[in-house]
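Student: this is a predicted model, with the sequence first.
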Amino acid sequence: MSILDKQYPTNVYRLILITAAAIWGLGFVIGKSAITTVGATWFTAIRFFGAGIVLLIILFPHIKRSFCRKTLKAGMIIGVATFLGFWTQFLGLGMTTPSKNAFLSACYCLTVPFIWWVVSRRRPPAKVFISAAICTAGIGMVSLTEGFSISLGDGISILSAFLYGAEIVIIGLVMRDNDILTTTVVQQFTSGILALLLALTTQPMPTAAQVITPEFIGAMAYVAVLSAAFGAVAQNTAQAHVSPSEAGLLCSLESVFCALFSVAFFGEVLTPRMALGFALIFASVVATQLGDKGGSTATNSSPEESADDGPAATTSRESSEPVKRNRGRITR
């Protein structure tokens, strides 16, 4: 039995998502110079292919045993969703300010409950909507530094929030009956192929002088190995045990970590407004746990609950009834 096959308390999977969010947040800061060097589309293509190659080398014996048509299909579906979220955020970033783009795309924590409601036809409890609203307000205080108005770039950034939300829901739905590691590798290569096709048709090829530098290689190594490879495995694993709504909320903490790392390592000033935003985001995460006693994972559920309730039914509930259990971003 591998470490991914074992069942852990739900709080372990929550911690995994928070760790992934921290890695993504630092990845935004580290990868910013690489994006400036080669452009967002080439950056995305290199990032996804790099992650896919790293995972393929490390996991080749496992993938050889587990690869099948069903896993290929699942990975491709998730990979398309992942690419669309990235691409629309980058498109919006080119037509609006970085702060507004970061805020609007990170609002996927608010879109996930509604998307999951439509898909599962099960209304999330009120605390989910309250928590998402508080989190959105907090992200706004952290990210927005100027007057707010809606432009075409803002609208595309909002679209990316829905696509990222859809990605989180799709992972929860598709991953439940597929091998996590093999599906993740297919996901990375699928996103990489789509990004490469877009890059080849819209941007010039990066030169050797641009990419053969310690700074660029170091940045891409971080985002490919940690942000992409580890982050994707961590998220796909955790979402088999955490509800889509809560996963969206925890993943959105990447915007908080991004700001914190900017303050800690790059001299950005922590203003009272940002501090209040951090407090609101933290309060939103705490609010999702109110009335939740935690507990064990899906192994405690009956077969009937597992069949009816989706990815995994745990004793950590979003409501008193069994619920379906199960991924903005430049950094992911």
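Tutor: Right, received. Where do you want to start?

Student: make it CA atoms for all contacts and neighbour counts henceforth
Tutor: Fine.

Student: this structure: strands as residue ranges?
Tutor: Here the chain has no strands by DSSP state E.

Student: which residue sits farthest out from the middle of it?
Tutor: Ranking residues of the chain by C-alpha distance from their mean position (Cα atoms, centre = their mean) puts Ala209 at the top, at 31.7 Å.

Student: how near is it to Ile30?
Tutor: 19 Å (Cα to Cα, to the nearest Å).

Student: wouldn't Gly248 be in contact with Cys107 here?
Tutor: No - contact criterion Cα atoms under 8 Å: Gly248 and Cys107 do not qualify, at 9.1 Å.

Student: from Ala51, how far off is the closest residue to Ile23 other than its chain neighbours?
Tutor: Spatially, and ignoring its direct neighbours in sequence, Ile23 is nearest to Ser227 (5.8 Å; Cα to Cα, 6 or more residues apart in numbering). Distance of Ser227 to Ala51, computed by Cα to Cα: 9 Å.

Student: can you check Val242 too?
Tutor: Distance, Val242 to Ala51, using Cα to Cα: 24 Å.

Student: over to Pro61?
Tutor: In terms of Cα to Cα, Pro61 sits 17 Å off from Ala51.

Student: of these two, which one has the most company?
Tutor: When Pro61 and Ala51 are compared for neighbours, Ala51 comes out ahead with 30 against 10, by other Cα atoms under 10 Å.

Student: next up, a second structure to put side by side with the first:
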Amino acid sequence: MSNGVSAVSSPSSGKVLFYLILTTFFWGGSFLFTKIGVREVPPPFFVLLRFSLAAVLMGLLCLPRLARLDRQTVRRGTIVGLALGVTNLTFVVGVQGTSISRAGVINNLFVLFIPLIARTVWKDRIGRINIAGIGLASLGIALLASGGGEGFNRGDMISTLCAFFIAIHIITVSKVLKDEDVWLVSLVQFCVVALMGAVTVLLVPTPSFSLGLTSLGTIIYCAIFPTVVCFTLQNRYQRYVTPTQAGLIYTLDPVWSLLAGFVVLGERLAPREWYGCGLIFLAVLIPLGVRFVIERRLVVRYLQR
């Protein structure tokens, strides 16, 4: 296989699917726990504490590998970490300012931002299906804006900005990282994000707060599950599926955040908000579905040769 993983060592497709879906479950849970946590802890402090704990945990896991940590891994991990840091800082502020139901759907717009960025920077062709997706997403955002409550509020806007930075992070990973040890890269990333959180805390005035059991629990959850565990599962199992298949699986993220918002927080959306979220979801799902069908056809043609 081209990725250097032998067929003998490859896990079953069912196992791969299970762990990638589990990853989306933990990521979806991060919306709920972050929303609860930032009620007590200012967003920059939340990022600082979450990624400081994640860095310590990943450092313990990486103890046998630390001797292989070289300047190149630090440099490349820092570049990727800067993108991850901006992503998480905008994520917590966005979740604080809107419902997790809306934030989860809006964050998935990263799928559409990736071809737009590739077009702007590398002059890649966007494609008609992506243009259609962008049009659907725009209509969905318009419905959210007129759906009641505050319309398309500040939290929604920052969540959209977060989706853009998610796309930047994904592109940065694919362009910058080569054959580095993914565990060590993750460790460097977490350290960089924690440092960015500390700098933000120093530069941005934040109100005083007390760290209660609830907020401490949310930080521990977010440090362990959607950070250390999810990065490990993603790095371990995503290599066995195509990017399109992974994208389709990751569209489950907003499903979990919608369920969590409905069941735990009692969030309710107005009809237009549901339609808007549905259109944004379709805007992401349709291009991924078309790419998946095209990939399957190419595989069938290749096998029939």
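Tutor: Sure thing, it's come through. This structure is a prediction, so every number in the text was calculated from the model and none was measured.

Student: hang on, the earlier thing: and the residue nearest to Ile23 of structure 1? What does it align with in structure 2?
Tutor: When structure 2 is aligned by TM-score structural alignment, Ser227 of structure 1 is paired with Pro226.

Student: quick check: its match touching Phe31?
Tutor: No - with contact defined as Cα under 8 Å, Pro226 of structure 2 and Phe31 do not form a contacting pair (9.8 Å).

Student: so between those two, which is more surrounded?
Tutor: Neighbours per residue (other Cα under 10 Å) separate Pro226 of structure 2 from Phe31, with Phe31 holding more: 29 against 21.

Student: quick one: the helices in structure 2?
Tutor: 13-37, 43-61, 71-97, 100-107, 110-122, 128-145, 154-176, 182-203, 213-223, 230-237, 243-250, 253-263, 271-304 (DSSP state H).

Student: and the longest one, how far out from the chain middle?
Tutor: The chain centroid and the centroid of helix 271-304 of structure 2 are separated by 19 Å under Cα atoms, centre = their mean, to the nearest Å.

Student: for it, packing partners?
Tutor: helix 100-107, helix 128-145, helix 243-250 (3 or more Cα pairs under 8 Å, 6 or more residues apart in numbering; DSSP states H and E).

Student: go with 10 Å
Tutor: helix 100-107, helix 110-122, helix 128-145, helix 243-250, helix 253-263 (3 or more Cα pairs under 10 Å, 6 or more residues apart in numbering; DSSP states H and E).

Student: could you export these as JSON lines, including distance to Trp27 of structure 2?
Tutor: Formatted as JSON lines, those follow (distance: least, Cα to Cα, whole Å):
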{"stretch": "helix 100-107", "distance to Trp27 of structure 2": "10"}
{"stretch": "helix 110-122", "distance to Trp27 of structure 2": "15"}
{"stretch": "helix 128-145", "distance to Trp27 of structure 2": "22"}
{"stretch": "helix 243-250", "distance to Trp27 of structure 2": "9"}
{"stretch": "helix 253-263", "distance to Trp27 of structure 2": "6"}
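
Student: most tightly packed of those helices?
Tutor: Of all these, helix 100-107 carries the top mean neighbour count, a mean of 27, counting by mean count of other Cα atoms under 10 Å.

Student: that one packs against which elements?
Tutor: helix 13-37, helix 71-97, helix 128-145, helix 154-176, helix 253-263, helix 271-304.
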